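Trainee: Turn this into a structure:
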Amino acid sequence: MTLETALAFALGMVILTLTPGPTMLTTIAKSLASGFWSGFQYNIGVCIGDLIFLMLAIFGLQIVAELLGDVFFVVKWVGAGYLLWLGTKLWLAKPVPLEARPVGAKGLLREVTAGVLVTLGNPKVILFYGALLPTFVKLDSLVAGDIAILAGIVVVAIVVVNNFYGLMAARARRVFRSARAVQVLNRSAGGVMIGTGVFIATR
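Mentor: Now for the predicted structure:
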C-alpha cells in the first residue's frame, strides 16, 4: 500500500467521521448529558465496531456477512432500542442542577457496548466499508502491515474527530446551572438520542 493510498483512505475516514450520523450525534448527546468521559467510553465501542467492518471487508467475508444478516438486523434494533430508552429516560429525568448532580462511574462496559451496537447498525458505516473501501485500496493485495496501518487510521480518525465533538459538548455543560437549564439540556440530549434511534431503526 502506497503513502498516497493511505492518505486517501485517511481523508475518506475523516470525511466519514465528520459527516453527521448516529455515532457523532450520540457522542454529542452523551457528552452533553453526562460529560466528556461518557462520550469517550462510547467511542471506544465505535472504534471496535468500525474495526469489525474493516476486517470483514478486508478478508472478503461476504458469505459470513450474509449468514450474519439476521444477526446484524437484531443488533440494529437492539442499538436503536437502547438509544430510544436512554433518550426517553433523559427526557423524563428530574432536572437536577449540575453542581448538585452526584458524579459516579457511568459503566465502561455499558458505554462500549452501546458504541459497538450503534456502529454495527449504522447504514453509513456499512456503506463505507462495504462499497467505498474497495475504491481506496486493493483488498486482495494487503499484507499484515497494511492492515495495521488501515486499522490505526480508523482508530485515530474516530478518536480525534468524535471526541473533539464530545469535548465541545462537555464544555457547553458549564452553562447549565439552573434546574430549568438542565431540563433543556436533558430534553435536547434525549431528543437527539431518540431521533438517532429512530433513524437507525428505519434504515
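Trainee: For the rest of this, base every contact and every neighbour count on C-alpha atoms.
Mentor: Will do.
Trainee: list the buried ones in the longest helix anywhere in the chain?
Mentor: Secondary structure of the chain read by DSSP state H shows that its longest helix is helix 144-172. Residues 146-147, 150-151, 153-159, 161-167, 169-170 are the ones in helix 144-172 that count as buried (16 or more other CA atoms under 10 Å).
Trainee: Here is a second sequence; please produce its structure as well for comparison:
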Amino acid sequence: MSEVLFTLLVINLLGMLSPGPDMIMVIRYGSTGAKRTTLCCILGIMTGFCAHLLLAVFGVSLLISQAPLLFTVVKYLGAGYLIYLGIKAWRSKSKSLDSSCKGPIKARYAYLEGLLCNLLNPKVLIFLVATFTQIVSPDTSTSSKLFFAATIAIEAIVVWALLMKFIYSGWLNNWLQKNQQRINKLSGGILVGLGSLIGIQMS
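Mentor: Below you'll find the predicted structure:
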C-alpha cells in the first residue's frame, strides 16, 4: 500500500510541475498583485481537481473515457473554454492594485475560471484515469482509494501553496506586475494554442 501511495504522489507531483492551463492561469492572476483573486483561482482549481479525484475513485472517469460521444463532448468543451480564456487573457489590459482586482465579483470570477479550467480539462481526466487504472488494483477497497485521493489532494494543496508563496515573493511579484501585459499576451497565446491542439487531436 505504501509503495502504491508513493508512486501516486510522485506521478501527481510530476504532473503538477509540468506547465499547463492551471499554472498559466495562476501566474496570470499573480501578475495582478491581488492575492485574493489568485487564491480564489487556486481554490477553484482544487475544487475541480478533487471532483476529478472522486470521479476516478468511483470509476466514473473510466466510464466517461470509454464513452466516445460523452468524452468527445468533454473534450470540445475543454478546448473551447481554453480558447475562450486565451482570447480573454490576450485582450485584457494591465491592472494595478485597485478595487477592481480585489472585489468580491472578481474573486468569484477567479474561482469559477479556475474551477472550469481544471474541470473541463480532458488531460486531467485522462491523467487520473491512467493513474488509478494502471497503479491502483481493481480489488482495492473504496476506503483505500479515498485515502489515496485525499493524500493526493493534500499534496496538491501544499504544491499550490508553495507556488503562491513563490509568486508573491517580493522580487518576483514586482517583475510579474511590471511585465503583466506581456504575461497576458503570452498566457493568452499558450491557452489558445493548447485549446487548438486539443481540437486538432479530436479531428
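Trainee: Superpose the two chains and report the TM-score.
Mentor: TM-score for the superposed chains, counting by TM-score structural alignment, normalised by the length of the first structure: 0.73, backed by 198 aligned residues with a CA RMSD of 3.3 Å.
Trainee: on that earlier part again, so how far is the longest helix of the first structure off the chain centroid?
Mentor: 10 Å (CA atoms, centre = their mean, to the nearest Å).
Trainee: what's the answer for stretch 107-124 of the first structure, then?
Mentor: For stretch 107-124 of the first structure, the distance to the chain centre is 6 Å (CA atoms, centre = their mean).
Trainee: Same question for stretch 73-81 of the second structure.
Mentor: Using CA atoms, centre = their mean, the offset of stretch 73-81 of the second structure from its chain centre is 14 Å.
Trainee: Stretch 126-137 of the second structure now?
Mentor: The answer for stretch 126-137 of the second structure is 18 Å, by CA atoms, centre = their mean.
Trainee: Follow the chain on from the longest helix of the first structure and name the next helix or strand.
Mentor: helix 179-201 (DSSP states H and E).
Trainee: secondary structure element for the most centrally placed residue in the first structure?
Mentor: Here the mean C-alpha position of the first structure is nearest to the C-alpha of residue 23 (CA atoms, centre = their mean), at a distance of 2.9 Å. Element membership for residue 23 of the first structure, per DSSP H and E: helix 22-34.
Trainee: how many degrees apart are that helix and helix 179-201 in direction?
Mentor: Orientation note: helix 22-34 of the first structure sits at an angle of 160 degrees relative to helix 179-201 (axes from the mean of the first three to the mean of the last three CA atoms, to 10 degrees).
Trainee: Tell me what angle the next helix or strand after helix 22-34 of the first structure forms with helix 22-34.
Mentor: Note on helix 22-34 of the first structure: by DSSP H and E, the next helix or strand toward the C-terminus is helix 36-58. Per the same axes, to 10 degrees, the angle that helix 36-58 of the first structure makes with helix 22-34 is 160 degrees.
Trainee: Would you mind getting the angle between helix 36-58 of the first structure and helix 144-172?
Mentor: 150 degrees.
Trainee: looking at the second structure, which residue ends up farthest from its center?
Mentor: residue 139 (29.5 Å).
Trainee: Can you tell me the SS state at it?
Mentor: Assigned by DSSP: H, G, I helix; E, B strand; the rest coil, the conformation of residue 139 of the second structure is coil.
Trainee: What does residue 157 of the second structure correspond to in the first structure?
Mentor: Residue 157 of the second structure maps onto residue 159 in the first structure, with residues paired by TM-score structural alignment.
Trainee: Name the nearest residue to its match, ignoring sequence neighbours.
Mentor: In space, and not counting its chain neighbours, residue 159 of the first structure is closest to residue 43: 6.9 Å by CA to CA, 6 or more residues apart in numbering.
Trainee: count of neighbours near that neighbour?
Mentor: 29 (other CA atoms under 10 Å).
Trainee: my guess is it contacts residue 113, does it?
Mentor: No - with contact defined as CA atoms under 8 Å, residue 43 of the first structure does not reach residue 113; the gap is 9.9 Å.
Trainee: Next up, the contacts around the residue nearest to the centre of the first structure.
Mentor: Counting by CA atoms under 8 Å, 6 or more residues apart in numbering, residue 23 of the first structure touches 46, 115, 118-119, 122.
Trainee: Now, those residues that are in helices?
Mentor: 46, 115, 118-119.
Trainee: Three-state assignment for the closest residue to residue 180 of the first structure other than its chain neighbours, please.
Mentor: For residue 180 of the first structure, ignoring the flanking residues on the chain, the nearest one in space by CA to CA, 6+ apart is residue 95 at 7.0 Å. Secondary structure, three-state DSSP: residue 95 of the first structure is coil.
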